[in-house]
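Enquirer: With the sequence up front, the predicted model follows.
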Amino acid sequence: MANHKSAQKRIRRNANRSEINGARMGRIRTFVKKVELAIASGNQDAAKSALQAAQPELHRGVTKGVLHRNTVARKLSRLSGRIKAMA
């Protein structure tokens, strides 16, 4: 256990942020999974709308510092490429 006041505060803060970031990552994963399922079903329109819903969620992950911007760019690029290949 930490002895310094600042270290104790940091432990509390890290626990709170970990909970928030975990929830945010779970939300992002859910949106990406919806796109994956739409692609697997073969419905291009559903996949496009799912990607449009997932895009702002992924970008929010970047602004909140949960994901790196290049990671999000790569994920979006690969998903959109798979959707285009369905045509």
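Expert: Perfect, I can see it now.

Enquirer: Please count neighbours and contacts with C-alpha atoms only from this point.
Expert: OK.

Enquirer: Which neighbouring elements make contact with the helix ranked longest in the chain?
Expert: Of all the segments of type helix in the chain, defined by DSSP state H, the longest one is helix 5-41. With contacts defined as 3 or more CA pairs under 8 Å, 6 or more residues apart in numbering; DSSP states H and E, helix 5-41 has these neighbours: helix 44-63, helix 69-85.

Enquirer: How about it, which residues are buried there?
Expert: Within helix 5-41, the residues that qualify as buried by neighbour count (16 or more other CA atoms under 10 Å) are 21, 24-25, 27-28, 31-32, 34-36, 38-39.

Enquirer: Presented hereafter is structure B, for comparison with structure A:
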Amino acid sequence: MANTPQSKKRARQIERQTEVNKARRSRIRTFLRKVEEAIASGDAAAARLALQAAQPELMRGVTKGVVHKNTASRKVSRLASRVKALTA
């Protein structure tokens, strides 16, 4: 348990930041799910649009420190290859 005033303050800050990070992570997952659903339905145009919307959202998560850079790049790469396979 936090004892000093500074550690109490840090605990409050962490609590607030955790909520923000949860919201960001949830938003990213929603965008990724939309891409997955478009790929599953076989709609190449919708999948491409969904990927174009999801990519900046993932990279924003990287700049905010919610997702690691390599993780985001890997996810984008794998989704892009799956979307490309739909059009071929």
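Expert: Yep, that arrived. Note that the structure is a prediction, hence the values are computed from the model and not measured.

Enquirer: so where is the longest helix of the first structure in the second structure?
Expert: The aligned range for helix 5-41 of the first structure in the second structure is 5-41, by TM-score structural alignment.

Enquirer: That stretch vs the first structure, mean deviation?
Expert: After superposition onto the first structure, stretch 5-41 of the second structure sits on average 0.3 Å from its aligned residues (mean CA distance after the TM-score superposition for the first structure).

Enquirer: so how far is that stretch off the chain centroid?
Expert: Distance of stretch 5-41 of the second structure from the chain centroid (CA atoms, centre = their mean, to the nearest Å) equals 8 Å.

Enquirer: what does stretch 58-73 of the second structure give?
Expert: That offset, for stretch 58-73 of the second structure, works out to 7 Å (CA atoms, centre = their mean).

Enquirer: Of all the residues in that stretch, which ones are buried?
Expert: 58-62, 66-67, 72.

Enquirer: how about the spatially most central residue of the second structure, what does it touch?
Expert: Centroid-nearest residue in the second structure: residue 28, 2.9 Å away (criterion: CA atoms, centre = their mean). Applying CA atoms under 8 Å, 6 or more residues apart in numbering to residue 28 of the second structure gives the contacts 54, 57-58, 61.

Enquirer: what about it, distance to residue 51 of the second structure?
Expert: 12 Å (CA to CA, to the nearest Å).

Enquirer: go on, residue 40 of the second structure?
Expert: 13 Å.

Enquirer: before we move on, what about residue 70 of the second structure?
Expert: When distance is defined by CA to CA, residue 70 of the second structure is 17 Å away from residue 51 of the second structure.
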